[in-house]
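Student: For reference, the sequence and a predicted model appear below.
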Amino acid sequence: MTMEDSTKVKSDLVQIARLALSEKTDDVRLFVARLVRQYRGSEPALAEQLDNYLRTIAPSGASSFMRKESPPAQRSKAGEATAVPVDDESRLSLLKIFNEGPDYPKPLLDASVEQPLAQLLRERKQIKKLAGLGLHPTKSSVFVGAPGVGKTITARWIAAQLGVPLLVLDLTAVMSSLLGKSGANIRAALDYAKRIPCVLFLDEIDAIAKRRSDESDIGELKRLVTVILQEVDEWPPTGLLLAATNHPELIDPALWRRFDLVVDFKSPDATTIEAAINRFLGPDTLKFEKWVETLSYAFQKQSFSDIERDINRLRRTLALGGGTPQKLVEDVVTHKVTELGRAEQIEFALLLDSQTSLSQRSIHEITGVSRDTIRKHRKADSAAASRSRTRTTA
């Protein structure tokens, strides 16, 4: 068993123990059903044993077998109630539904991302005007970027701006253990999304739309690519189809041509990182005001989700009396500086020297940059500034 497999097994054990000790019987059965599908290929004996328990041990106090409460029915474009589709085997809903209000916060985005999204929203809000000119709005877009850069949050914000629910395809439910059923599940989910006012979001689309030249995939997955291609081609202009991927190199090339818009979510720049830090600090912003630039440098190359996690940990520690703002920032910086290259460490040391009251000894302990190096660069910067003033005076 690999380390990754061992970690997954431990995680599964913790999850099922938590559900069992919380006496969430229905959730335990649903989780075991997922394990059956997960291990059916790699551990068939284990999967069969788990499946037998599901079929022979009746849920206590339950009148139905392995059923999960479905999300409330949505209204079709004609105003009729329509039930959310489920997988026939597990009874899991194929779609997760998010209904955000108009006050859902705007995600922090780079200018290169904001511009195409603003255009997309303008088009979607003026469909009738475009139709009068014989034009269709952007009906599909794929978001590309590393985990944590805001792809999913952006999809939720777009749906909120348009005043419609966001439907997220649940791959756990869609990927049925029955041969040929996964494609039918995807068609059912997408057909449902076509009938109601909504934004449909296909997260991790590379999992179901891999290159058909990948010999490691079975025919079932290759057929899913064909299903996705057909659905994107036939997507109605009355709806918006969004997708996201962390691995664009895995996606079948034919799919790229089907999407009207490709949006590249880059790692946040310094300005955006500062804005993120101020937002995540919330009511503690003033306490860390003079350290924001330092934190911004420490968090370079980090995703929004990583920054939010670290800032929240910092705030919790402060709230529980775990140190002063300066000491907490120093701890964050000391941890993050090891991820920087040598040139970046020197630049960071000079920033700390000019922007903080830390001694050069403390800066050396934090960054590993010697005091001689700091003094040498400080003299060089002072000389350069002096020459610049002399030229300006002349």
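Tutor: Arrived safely, thanks for sending.
Student: going forward, measure contacts between C-alpha atoms and count neighbours the same way
Tutor: Will do.
Student: Regarding P236, what is its secondary structure?
Tutor: Using DSSP: H, G, I helix; E, B strand; the rest coil as the criterion, the local structure at P236 reads coil.
Student: mind listing the strands for the stretch 151-300 of the chain?
Tutor: Applying DSSP state E, counting those that start in this stretch to the stretch 151-300 of the chain gives strands spanning 166-169, 199-202, 240-245, 261-265.
Student: could these go into JSON lines alongside distance to R212 and mean neighbour count?
Tutor: Listed next are these as JSON lines, based on distance: least, C-alpha to C-alpha, whole Å; neighbours: other C-alpha atoms under 10 Å:
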{"stretch": "strand 166-169", "distance to R212": "21", "mean neighbour count": "25"}
{"stretch": "strand 199-202", "distance to R212": "19", "mean neighbour count": "27"}
{"stretch": "strand 240-245", "distance to R212": "17", "mean neighbour count": "24"}
{"stretch": "strand 261-265", "distance to R212": "21", "mean neighbour count": "18"}
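Student: what about versus this one:
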Amino acid sequence: MTQIRDELAQVARLAVQGSDADVRMYLSRLVRRYRTDDPALANDLSEVLRRKAPQRPDRVTPNGGAPSTASASEDPQLSVLRSYASTDPVDAPVLASDLEGQLHRLLVERARVNDLARHGLSPASSAVFVGPPGVGKTRTARWLASELQLPLFALDLTAVMSSRLGQSGANLRYAFDRAKAEPSVLFLDEIDAIAKRRDDDGDVGELKRLVTIMLQEMDEWPSTSLLLAATNHPGLVDPALWRRFDMQITFDVPTGHELDAAIIRFLGDDEGLAEYAPLFRTVYEGKSYSEIERNLLAIRKWRVLAIGEPDDIVADVLATSVNAMSKDRRIALASELQQNSGLSQRRVSQLTGVSRDTIRKRVKELV
């Protein structure tokens, strides 16, 4: 009875303070605590948490959205999570058509939850993104949250991992409790760092305990929220955890139409760079979206600031990628540009570092 009185008093204090999210988070903890001792009470509390909390007028930002972050004074563990308001605009990522189809199905399931419920079905509530760095996994997570009009919580792994024994697990539980306190999207980037296979003898007990916590939290994850994870190394993730994800979505570097679409997106309204598109397409084959965006935005900025001639700017930014090519590959690139891009022989030579004589010889051989 003493414990129950303390818990009721704590709920009352949080409610009086107007801390809606904190109330829901505390109730999530009670659900976990009573799941064994009092399953009926745990189910009742879970049902309460499934209801979307009404937005309080005094907790609305000037632009009409929910606050994107909370004050550190409300809870010192808030540093574990980075938060983004549901009103934060996010541009749709450039994705392959099959990947777009998977994400569209995920959004449709979340939008038609009532139709599924009538047939005893639930929408996908978790997905893991697999792919190399820079292919849009994080941006896609933010875009999905924006499309669903839900706040996004991104787990800061550096904040979760603590040198204090047992604190890392407490940090991880806090992150899940906070995300479950209201309908939201929780994004766990580089999940392999905290969810490694438990048969890895090289890992310490603390990391294995984190996997156990992750398994427990995923088993209790509510269908009202969406759990997203990302990894560059799927083989490192514990198989038991891997099987709990409803969807496994693979991201790849852009090729073909996706590469062309990325180049067009990142060039924006700078029509003066359109003639370099064949060069960009060849140089950036096999590169990540983030590298393509970073380099093309640098070219655009330098053109706006008139830092050199256009050919010099393009050549300078692409120098690292072009110089990394073999001699034969650079010659092939130069001859391809000479034949298909409309650039002069002098400009092709300047951009690729291949002499004009070599370009002439190669083009004659191909004719």
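Tutor: Happy to help now that I have it. Being a predicted model, the structure only gives us computed values, none of them experimental.
Student: about what we covered before: for the strands of the stretch 151-300 of the first structure, could you give me JSON lines that also reports distance to L351 of the first structure?
Tutor: Output for these, formatted as JSON lines (distance: least, C-alpha to C-alpha, whole Å):
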{"stretch": "strand 166-169", "distance to L351 of the first structure": "43"}
{"stretch": "strand 199-202", "distance to L351 of the first structure": "42"}
{"stretch": "strand 240-245", "distance to L351 of the first structure": "36"}
{"stretch": "strand 261-265", "distance to L351 of the first structure": "28"}
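Student: List the residues that contact I191 of the second structure.
Tutor: A229, A230, T231, V237 (C-alpha atoms under 8 Å, 6 or more residues apart in numbering).
Student: any idea how far the aligned partner of the third one in the first structure lies from V144 of the first structure?
Tutor: With TM-score structural alignment defining the correspondence, T231 of the second structure maps onto T245 in the first structure. Counting by C-alpha to C-alpha, to the nearest Å, the gap between T245 of the first structure and V144 of the first structure amounts to 5 Å.
Student: how about E347 of the first structure, what's its partner in the second structure?
Tutor: Using TM-score structural alignment, the equivalent of E347 of the first structure in the second structure is A332.
Student: What of A184 of the first structure?
Tutor: Matched to the second structure by TM-score structural alignment, A184 of the first structure sits across from A170.
Student: ok, which stretches of the stretch 251-394 of the first structure are helices?
Tutor: Shown for the stretch 251-394 of the first structure, the helices assigned by DSSP state H, counting those that start in this stretch span residues 253-258, 270-281, 292-298, 304-319, 325-336, 342-355, 360-367, 371-393.
Student: Identify each buried residue in the first one, please.
Tutor: Buried residues in helix 253-258 of the first structure, defined by neighbour count with 16 or more other C-alpha atoms under 10 Å: L255, R258.
Student: Which strands and helices lie in contact with it?
Tutor: Using 3 or more C-alpha pairs under 8 Å, 6 or more residues apart in numbering; DSSP states H and E, the elements in contact with helix 253-258 of the first structure are helix 219-233.
Student: in the helix it packs on, what counts as buried?
Tutor: Within helix 219-233 of the first structure, the residues that qualify as buried are L221, K222, R223, L224, V225, T226, V227, I228, L229, E231, V232, counting by 16+ other C-alpha under 10 Å.
Student: The second structure: matching residues for that one?
Tutor: Residue span in the second structure matched to helix 219-233 of the first structure, by TM-score structural alignment: 205-219.
Student: mean shift between that stretch and the first structure?
Tutor: Its matched residues in the first structure lie on average 1.1 Å from stretch 205-219 of the second structure after superposition (mean C-alpha distance after the TM-score superposition for the first structure).
Student: Could you pull up the residues touching the equivalent of D269 of the first structure over in the second structure?
Tutor: With TM-score structural alignment as the criterion, the equivalent of D269 of the first structure in the second structure is T255. With contact taken as C-alpha under 8 Å, 6+ apart, T255 of the second structure is in contact with E285, G286.
Student: do the one 5 residues further on as well
Tutor: In this structure, D260 of the second structure makes contact with R281, judged by C-alpha under 8 Å, 6+ apart.
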